[in-house]
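**Student:** The sequence and its predicted three-dimensional model are supplied below.
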Amino acid sequence: MPSMKELVQGVDTIWVIVAAVLVFFMQAGFALLEAGSTRMKNAGHIAGKQILSFAIVTVVFWICGFGIAFGTGNNFMGTSGWFMHVEASKIDQVFSSLSFSDVPIGAKFLFEVVFAGVSLAIMWGGLAERAKLAVYFLFGIVFSAFIYPVVGHWVWGGGWLGSVGMQDFAGSTVVHLVGGTAALVGAILLGPRLGKYNKDGSSNTIYGHNQVYSVLGVIILWLGWFGFNPGSTLGLDKSFFAYVAYTTNLAAAAGAIGALVTAWIVLGKPDITYMLNGVLAALVAITASCAFVHPWAALVIGGLAGIFMVFSVQLFDKVFRIDDPIGAFSVHGVAGIWGTLSTGFFAAPDLVNKVGVGKAGLFYGGGFHQLWVQFYGVAIAFGFVFVTSFIAMYLIKITVGLRVPKEEELIGLDIAEHGTSGYPEQLPSDYSFAKRLQA
């Protein structure tokens, strides 16, 4: 008969694997959301690169990313545990940052690699409809091997931000701000899609080809978040995971309403796209604070995230003229910043004691200490990702190039990059131009 400890470990392991599967299923959500929010001529390419992206991050994270993020090392990065080649008796020593959970190291790796996969998936949104396929390989390797793992180590792996008490329970900064910032860099270096801006600087709306796909994508992502945030307990932990799921759902609902109403007021119409992004912005924001805040605060955090997202999308499009096709930085970057800062205001003492990270927020008598920690953690993470992503992508730009030629962008990446179409029935009977591009 197994002991009680073995039974608890087994149940915890099942939960972590289920949570990891839910997070992995978010890749399907990204595929539908991004393909539906862009044009038909690029749909197959955009959906298909989710498979390539996750394959790259899985291999690279196994080689070195997991060790850099969670291996024992210094305040900057882990220096052990590469290839996960560790003696069984030394696993808790090498991966001490994850030793709070008794689940096997394989389950921990699976849970963490799907997080890395989400962050990389976020990044590609800023490059949609105009980036070369080679960029996915080259930048995907750099991102998975160094950029994401280093920030992960700072906060979760025993690095310097974790040691000063930065509160980021499931990754508003580590996953979402990191991916969103890289997306912003990509959008800047690539430049806008053809036809996005007029000579006078005014913006043209480029509509997605299937809003139903986008809705289904968001529903899948919302579902996946029930693994993303609650699964970060890495165990059942006396059902605390259920509380995390509770605050997560409240925030998402508030984000949908806040964004839709705001878009209605600002744009004059209750735009469905903004409502969808409002859900995601709220989920991004509550990801840092889900374990630290009371339900009323989760509603406030989610609702404000939806509102901020609407104004952010308008700002980057109309004022800065940065073409971010699915609003990756507004949804994941801006909302990630707000979500991380929010614990500095709303972190409740009883929950802070439960989690054991940082101090209570300003509104609970904790003063400005936690807000300051959250602020400089966000600022330095943003700066690090922006600079390293810019260097990596600029080097790619001056060597192999970032952007497809004009004629390939016009005909669409499905044909130009892959020689087939996501909707072959929609092709004209004579598409010899496309065939010449393949030659």
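**Tutor:** The structure has been received and is ready for your questions. Numbering: from 1, shown residues only.

**Student:** For the rest of this, base every contact and every neighbour count on C-alpha atoms.
**Tutor:** Fine.

**Student:** Okay, buried residues for the helix ranked longest in the chain please.
**Tutor:** What stands out as the longest helix in the chain, according to DSSP state H, is helix 4-36. For helix 4-36, a neighbour-count test (16 or more other C-alpha atoms under 10 Å) marks 8-10, 12-17, 19-36 as buried.

**Student:** Please name every helix or strand in contact with that helix.
**Tutor:** Packing contacts for helix 4-36, counted by 3 or more C-alpha pairs under 8 Å, 6 or more residues apart in numbering; DSSP states H and E, involve helix 43-60, helix 105-124, helix 211-228.

**Student:** Use this one as the comparison:
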Amino acid sequence: MDAGLFTANNVWMMVCTALVFFMHLGFSFLEIGLTRQKNTVNILFKNVFIICVGLLIYYIGGFNLMYPGFEDGDAGFLKFAGFGIAAPENGMTPEYADGGYTWWTDFLFQGMFAATAATIVSGAVAERVKLGGFMIFTIIYVGLVYPIVGSWQWGSGFLSSLAFGEAEGFYDFAGSTLVHSVGGWGALIAIYLLGARIGKFGEDGKPKAIPGHNLPLAAAGVLILWLGWFGFNGGSVLSADPALTSLVLVTTSLAAASGGVSAFLTSFFAYKNFDLTMFLNGILGGLVGITAGADQMSPNEAVIIGLIAGVVIVAGVALIDKLKLDDPVGAVAVHLICGIWGTLAVGIFGNMAGFDQFLVQLAGVGAAATFCSLSAFIILFTIKKISGLRVSEQEELEGLDIHEHGMDAYADFRMNQH
């Protein structure tokens, strides 16, 4: 391969790595904005912990668990290539990954993805989870569950060769299932085991709004996430191919825009107000929805996927409330439900549309659902029994910042409470 093209590919991948890293600031802002002021430090601590520990865990074993080098005759379910990372002899040359990028860039780009699964859970369990229990969950979920599921498809495991009729292989371009639904299933199990925040449901069982303390931060978080998604999806092309990369960025943006518009309109017709939080989550729902097939869709199809994702967001949030589950940031509706929708959309729209492909996509969703739900339940239930998952009532009412961290995010916050 031409050295200039190799360099361009690798530089683009490194830029995308930086954009995906930047998404963690977006997640932090979104979670802070949609929750109460007294828990701000706690949320920031969790998100910084996820980045640092997630990257180290991925280095220690996650990368080689996700890309174990399945061979003919392997079941394609579980294999481990060893601890640590050491580049092959051709690791810095154009021979690696068919000339797309170097071994080191590959590791770092995939490492940025790995932490996202736990970040999704962080928002869902905000304001009442014990920090120690969450940290243990993060280590196990990012270290084992995420890379195992990823290996099934991106590591050439059994999903990548799953055939039915004319369909050959499950398809998830950038992770509607392999990243977002993996986090979404963990979030769903976590909020079920944790229970709702104090005051979320009244004596009549009806959900009560617990307003976030800073919607400007939440809006900034979503716009940062949208920007970061250019790296999330654009980098998943795994080269600087101008035609495919530009198409992916177009479909990503159109799905985000139509998801936001669809969500705020659906919310307006249902509740007779222009809800900013629904608008913001609609954008994220459109982004999650297009992620599985961003390289397969036409602009028109991207808009349709986003429009449906916006409706799914409003219905999903209502469903979570109806089930008396408490998700402060809408993570389950955004990442799990829209992740499922986006994965199935590959079988409905785009180059791979067809009933056979739809069934393969459905099977992939089912496999991830089963493994992630069972794994999350075992991890969280064990933590709950041994050390407890939830803080005390007093700690929850007074805020996790002062009890877990001994500090406030805003210096005059507690002074102004008295």
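**Tutor:** Looks like it arrived, so ask away. Just so you know, these numbers come straight off a predicted model, no measurement behind them.

**Student:** Assuming the best superposition, what's their TM-score?
**Tutor:** Here the TM-score for the pair of chains, by TM-score structural alignment, normalised by the length of the second structure, is 0.94; 407 aligned residues with a C-alpha RMSD of 1.7 Å.

**Student:** Tell me the counterpart of Glu395 of the second structure in the first structure.
**Tutor:** Matched by TM-score structural alignment, Glu395 of the second structure corresponds to Glu408 in the first structure.

**Student:** Where does that match fall, secondary structure wise?
**Tutor:** helix 406-411 (DSSP states H and E).

**Student:** How far off centre is that helix?
**Tutor:** Relative to the chain's own centre, helix 406-411 of the first structure is displaced by 29 Å; criterion: C-alpha atoms, centre = their mean, to the nearest Å.

**Student:** And for stretch 96-105 of the first structure?
**Tutor:** Between the centre of stretch 96-105 of the first structure and the centre of its chain there are 23 Å (C-alpha atoms, centre = their mean).

**Student:** Please name the spatially closest residue to the match of Glu395 of the second structure (chain neighbours excluded).
**Tutor:** Distance criterion C-alpha to C-alpha, 6 or more residues apart in numbering; nearest residue to Glu408 of the first structure, sequence neighbours excluded, is Ala416 at 5.4 Å.

**Student:** Mind giving me the packing neighbours of the helix or strand where the one you found lies?
**Tutor:** Remark: Ala416 of the first structure resides in helix 413-418, with elements defined by DSSP H and E. Packed against helix 413-418 of the first structure by the contact rule (3+ C-alpha pairs under 8 Å, 6+ apart) you find helix 43-60, helix 432-438.

**Student:** Pull out the buried positions in it.
**Tutor:** Under 16+ other C-alpha under 10 Å, the buried positions of helix 413-418 of the first structure are Leu413, Asp414, Ile415, Ala416, Glu417.

**Student:** what's the burial count for the match of Glu395 of the second structure?
**Tutor:** Per other C-alpha atoms under 10 Å, the neighbour tally for Glu408 of the first structure reads 17.

**Student:** go on, Ser392 of the second structure?
**Tutor:** 13.

**Student:** how about the strands in the second structure?
**Tutor:** Here the second structure has its strands, by DSSP state E, at 163-164, 167-168.

**Student:** Highest mean neighbour count across those, which stretch is it?
**Tutor:** strand 167-168 (a mean of 18; mean count of other C-alpha atoms under 10 Å).

**Student:** What is that one packed up against?
**Tutor:** When contacts are defined as 3+ C-alpha pairs under 8 Å, 6+ apart, strand 167-168 of the second structure packs onto helix 355-386.
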